[in-house]
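Novice: Sequence and predicted model, in that order:
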Amino acid sequence: METPVNGAAAAAAGMDVVRPLDPRSLGYDEINKTRDYIAALMARVSELEEILTTPTPAEEAS
């Protein structure tokens, strides 16, 4: 079994990854960037939820 590499899934998804040698003083920026990713995902989920729960014209007619 392979040991998962921290950040590999994020990098594969096109997200920025914090490297081990990045200055810790910039950690707040990385935390905020992560929260931006989460907020964008939540917004997309809300859009999809609305699409999936909106009745089609045929459903409204019945």
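Specialist: Yep, that arrived. Numbering: from 1, shown residues only.
Novice: drop to CA atoms for contacts and neighbour counts, all remaining ones
Specialist: Will do.
Novice: Could you pick out the longest helix of the chain?
Specialist: As assigned by DSSP state H, the longest helix anywhere in the chain is helix 27-53.
Novice: Got another one to weigh against that:
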Amino acid sequence: MPGVSRESSRLLLKEIVLGQTMCVDLSVAIEIVAEVSLARFWLRFTLVTISEEISDLMLL
């Protein structure tokens, strides 16, 4: 880059790479949280459904 020292351009490149890495890490973390939340929801839904089925069977 004209007019920019080699050290400055190296630091800028390093900041860009670190920024992209942090964005990727954040998006992966968000995906993991979403998957865990969905899994917890389905587990809770399944347990409630099973409980209701057992209650219905007890009433028979």
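Specialist: In hand now; what should we look at? Just so it is clear, the model here is predicted, and its values are computed rather than measured.
Novice: Got a TM-score for the two of them?
Specialist: Once superposed, chain against chain, the TM-score is 0.55 (TM-score structural alignment, normalised by the length of structure 2); 42 aligned residues with a C-alpha RMSD of 1.9 Å.
Novice: and the helix or strand that the longest helix of structure 1 is followed by, what does it pack onto?
Specialist: With elements assigned by DSSP states H and E, the helix or strand that comes after helix 27-53 of structure 1 is helix 57-61. Contact partners of helix 57-61 of structure 1 among helices and strands, from 3 or more C-alpha pairs under 8 Å, 6 or more residues apart in numbering; DSSP states H and E: none.
Novice: rewinding a little: buried residues in the longest helix of structure 1, which are they?
Specialist: Applying a neighbour-count criterion of 16 or more other C-alpha atoms under 10 Å, helix 27-53 of structure 1 contains no buried positions.
Novice: Remind me what it packs against, helices and strands.
Specialist: Counting by 3+ C-alpha pairs under 8 Å, 6+ apart, no packing neighbours are recorded for helix 27-53 of structure 1 among the helices and strands.
Novice: Give the aligned range of stretch 18-29 of structure 2 in structure 1.
Specialist: Residue correspondence for stretch 18-29 of structure 2 in structure 1, counting by TM-score structural alignment: residues 36-47.
Novice: Mean distance between the matching stretch and structure 2 after superposition?
Specialist: Here stretch 36-47 of structure 1 is compared with structure 2 after superposition; its mean distance to the aligned residues, by mean C-alpha distance after the TM-score superposition for structure 1, is 0.4 Å.
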